[in-house]
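Engineer: Provided below are the primary sequence and the corresponding predicted coordinates.
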Amino acid sequence: MAREPIVTESPLGEDPERDLRPQRIADMVGQREVMQRLDIVLDAARKRGEPLGHILFDGPPGLGKTTFATCIPREMNVPLVTSSGPALKAPKDLIPYLTNLEEGAVLFIDEIHRMPKPVEEYLYTAMEDFRLDIVLGEGVNARTINLKLKQFTLIGATTRAGMLSGPLRDRFHIREHLGFYTVEELVEIIRRNSRKLQIPLTDEAAVEIARRSRGTPRVANNRLRWVRDYADSKAGGSATLEVARAALLMAGVDVLGLDKQDRGYLETIIRVFGGGPVGVDAVAHTMNLATDTLSDEVEPFLLRSELVVRTPRGRVVTTKAYQHLQIKPIEKPKETDQRMFE
């Protein structure tokens, strides 16, 4: 049975936890070049009275792809309909979304790279010609119905743009890659959200949280919430630098933003595999974790932080990682001398 499309109203409600997400593009922090380009295409579309061209956002999780997708319909004053790649398992699941769209509406598909190939192919004519070709019947009795769609904007979000087929990627008029945030940008986000959550937060505490947030607003917000909980429980509700450090220490988050799993990954390579090189499958089996968990959640930040490198032979821990973990590098044994066996 096909899913009913989910229509999101322009306001997200009065829940402060959800309102941490900006409501307008002008309220967003960071991604300045992306925002400037979007301002131009939004302004041009409004002046022409036309729907916005299809947009693809790609980049690591937590950098604002969904925020952009929810802010754009508000800027255009059009409805937003949301779905996700895993939910669209067959073309019949996509049909209700497309046929019920209003003129100029935005259809947002999160994790669009996870759509099956038949569903993806169904989007080709919908995106290009605003038409659906529906086949009724089978064999010699089959006939095709061309269903005209109202003009709409498709916004796709993906963490793996390389998994999208070329024909689908080419049908997006605008492609934007979202990068990581600076500490200064995260500090501003934390300050704004501390006011929304009504947390007395010092500037030093905001900087400390930002430094340990991996350049990612979602991580910063999650760690801000944890500091708030800790401050309410242990420090009378005030989040000073000392309180923030104590809260993050209890959560196992160190000065670089590494958590227990990150450090366990590095320590496993050092302790069991002599610092590498070693394949990710071997590390995953040793840690009793799924390989995808390491490659998708753990390794990207460690690679970006230059704590581990990928080589043709496998992962290798860097000198910086040894220094951070305060572990002395293990001296590699020399090749066995043949004379020992003579």
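Structural biologist: Sure thing, it's come through.
Engineer: Going by C-alpha atoms from here, please, whenever you check contacts or count neighbours.
Structural biologist: Fine.
Engineer: does the residue positioned nearest the centre of the chain sit in a helix, a strand or a coil?
Structural biologist: The centroid of the chain falls nearest to Pro61 when counting by Cα atoms, centre = their mean (1.5 Å). Three-state call for Pro61 (DSSP: H, G, I helix; E, B strand; the rest coil): coil.
Engineer: Let me see the contact set for the residue lying closest to it once chain neighbours are set aside.
Structural biologist: Of all residues not flanking Pro61 in the chain, Thr159 sits nearest, at 6.4 Å (Cα to Cα, 6 or more residues apart in numbering). Applying Cα atoms under 8 Å, 6 or more residues apart in numbering to Thr159 gives the contacts Asp58, Gly59, Pro60, Pro61, Glu111.
Engineer: Where does the residue nearest to Ala220 when sequence neighbours are not counted sit: helix, strand or coil?
Structural biologist: In space, Ala220 comes closest to Ser213 once its chain neighbours are excluded; the distance is 4.9 Å by Cα to Cα, 6+ apart. Secondary structure state of Ser213, per three-state DSSP, is coil.
Engineer: Then Val7?
Structural biologist: Val7 ends up strand, using three-state DSSP.
Engineer: can you tell me how far it sits from Arg225?
Structural biologist: 28 Å (Cα to Cα, to the nearest Å).
Engineer: Could you do Gly257 as well?
Structural biologist: In terms of Cα to Cα, Gly257 sits 16 Å off from Arg225.
Engineer: next, the one to line up against it:
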Amino acid sequence: MADVRDAGTPDDEVELAIEGALRPTSLAEFVGQQKVRGQLQLLLDAARIQQRSPDHILLSGPPGLGKTTLAMIVAHESGRPLRLSSGPAIQHAGDLAALLSSLTPGEVLFIDEIHRMARSAEEMLYLAMEDFRIDIMVGKGAGATSIPLDLAPFTLVGATTRAGLLPNPLRDRFGFTAHLEYYEPEELERVVSRSASMLDVGLPGTARSEIARRSRGTPRIANRLLRRVRDYLVVNGPSTGTDEGHADVRTVGAALDLYDVDAIGLDRLDRAVLDALVRRFRGGPVGLSTLAVAVGEEPETIESVVEPYLVRIGFMGRTPRGRVATPEAYDHLGAPHPDGMLRFSRGS
């Protein structure tokens, strides 16, 4: 669902500016995650009163819930510069050493997908977080020596979708850890309302509810769907009987149906997985690798992208023998329940 215009045009620059503008810049503007917002506000207020850098922060949770945005807010509300990096980009201890040694005093360092850092870099980070110092090895073999290098005080904000993969010594060095939860539909409506006003898209309450309902509890998806509705309006607005820049619930439904997003947020791949599980494997149980081959995707994609949402809404279950479909999945596909279906029901 990416834009198809040539990169580098002025319109592309406008789109990038709009994407950045949709991110809230303060905790007061941030929608949802009320408990985490309150905890972060206390952390930042205490640091400001004591005139020190905030403690290191670990944010965990599914993609698209606002971890990067919260890191930007931490830097903005602290009045500190922000440095962005990611775990996959730090594959050697030297990569991390170069990054840490270039930080200015008080700078906020954000590392996305921190669980994917190289193990050697993780071990270097222990000392850097605790004592603001790293040890640089010079030479090789018996003649190698360790030279300590002092670092400017900094605040590390780590983000991860797989908190269980972080080693305990690293997790314990964060002064504050928070887990972000999926959003309720009412919260997503507020996200859509705010973004729609910034994109100059008129949406009545029913249209906002329709987008929120198809957004899988995720603000990033809500904003993406809103932009696709805006694109649909630009091309087809007059023919739908609505004013340009204004969408009713039928227009929203038509736009999202065009992009294969159904009434509860399932996309083409979600439905392909459900269809294979229900019709080809008779509701399971079936192994992840077999299911992935049946839909032509990698097992990692099924496990990390498709499965979490299907399990959360009660359409799929995970058992020791493999994945199984629930009665709700059969109902959604309009397929008849097989004998013995109740044993796969949610909560059984």
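Structural biologist: Ah, there it is. None of these values were measured; they are calculated from a predicted model.
Engineer: TM value for the aligned chains?
Structural biologist: For this chain pair, the superposition-based TM-score is 0.92 by TM-score structural alignment, normalised by the length of structure 1; 321 aligned residues with a Cα RMSD of 1.4 Å.
Engineer: Please say which position in structure 2 the residue nearest to the centre of structure 1 maps to.
Structural biologist: When structure 2 is aligned by TM-score structural alignment, Pro61 of structure 1 is paired with Pro63.
Engineer: secondary structure element for whatever residue of structure 2 lines up with Ile145 of structure 1?
Structural biologist: Counting by TM-score structural alignment, Ile145 of structure 1 lines up with Ile147 in structure 2. Using DSSP states H and E, Ile147 of structure 2 sits within strand 145-150.
Engineer: repeat for Glu244 of structure 2
Structural biologist: Applying DSSP H and E, one finds Glu244 of structure 2 in no helix or strand.
Engineer: Leu258 of structure 2 versus the residue nearest to it when sequence neighbours are not counted, what's the distance?
Structural biologist: Once flanking residues are discounted, Glu244 of structure 2 sits nearest to Gly237: 5.3 Å by Cα to Cα, 6+ apart. Going from Gly237 of structure 2 to Leu258 of structure 2 by Cα to Cα gives 14 Å.
Engineer: Looking at these two, which is more packed in?
Structural biologist: Shown here are Gly237 of structure 2 and Leu258; by other Cα atoms under 10 Å, Gly237 has more neighbours (19 against 12).
Engineer: ok, Lys328 of structure 1 to Arg304 of structure 1 distance?
Structural biologist: Using Cα to Cα, which is the criterion applied here, Lys328 of structure 1 is 22 Å from Arg304 of structure 1.
Engineer: Next: Ile40 of structure 1.
Structural biologist: In terms of Cα to Cα, Ile40 of structure 1 sits 32 Å off from Arg304 of structure 1.
Engineer: And Ala21 of structure 2, what's its match in structure 1?
Structural biologist: By TM-score structural alignment, Ala21 of structure 2 lines up with Asp19.
Engineer: Distance-wise, check that match relative to Leu241 of structure 1.
Structural biologist: 25 Å.
Engineer: returning to that earlier point: let's verify the match of Ala21 of structure 2: helix, strand, or coil?
Structural biologist: Going by three-state DSSP: Asp19 of structure 1 is helix.
Engineer: Could you report the neighbour count for it?
Structural biologist: Neighbours around Asp19 of structure 1, by other Cα under 10 Å: 15.
Engineer: Around the residue nearest to Gly137 of structure 1 when sequence neighbours are not counted, how many other residues sit close by?
Structural biologist: In this structure, Gly137 of structure 1 finds its nearest non-sequential neighbour in Arg143, 6.6 Å apart by Cα to Cα, 6+ apart. By other Cα under 10 Å, 13 other residues sit near Arg143 of structure 1.
Engineer: ditto for Ala247 of structure 1
Structural biologist: By other Cα under 10 Å, 23 other residues sit near Ala247 of structure 1.
Engineer: surely it meets Tyr230?
Structural biologist: Yes. Using Cα atoms under 8 Å, Ala247 of structure 1 is in contact with Tyr230, at 6.0 Å.
Engineer: and stretch 182-195 of structure 1, which stretch of structure 2?
Structural biologist: So stretch 182-195 of structure 1 sits over residues 184-197 in structure 2, by TM-score structural alignment.
Engineer: tell me which residues of that stretch are tucked away?
Structural biologist: Pro185, Glu187, Leu188, Glu189, Arg190, Val191, Val192, Ser193, Arg194, Ser195, Ala196 (16 or more other Cα atoms under 10 Å).
Engineer: Make sure Ile147 of structure 2 is actually in contact with Gly139.
Structural biologist: No. Checked against Cα under 8 Å, the pair Ile147 of structure 2 and Gly139 is beyond contact range at 10.7 Å.
Engineer: tell me which element Ile264 of structure 2 falls in.
Structural biologist: Using DSSP H and E, no helix or strand contains Ile264 of structure 2.
Engineer: what does it align to in structure 1?
Structural biologist: Counting by TM-score structural alignment, the partner of Ile264 of structure 2 is Leu256.
Engineer: What distance do you get for the residue nearest to its match when sequence neighbours are not counted to Ile55 of structure 1?
Structural biologist: Excluding its sequence neighbours, the residue lying closest to Leu256 of structure 1 (Cα to Cα, 6+ apart) is Arg212, at 5.5 Å. Applying Cα to Cα, the value for Arg212 of structure 1 to Ile55 of structure 1 is 31 Å.
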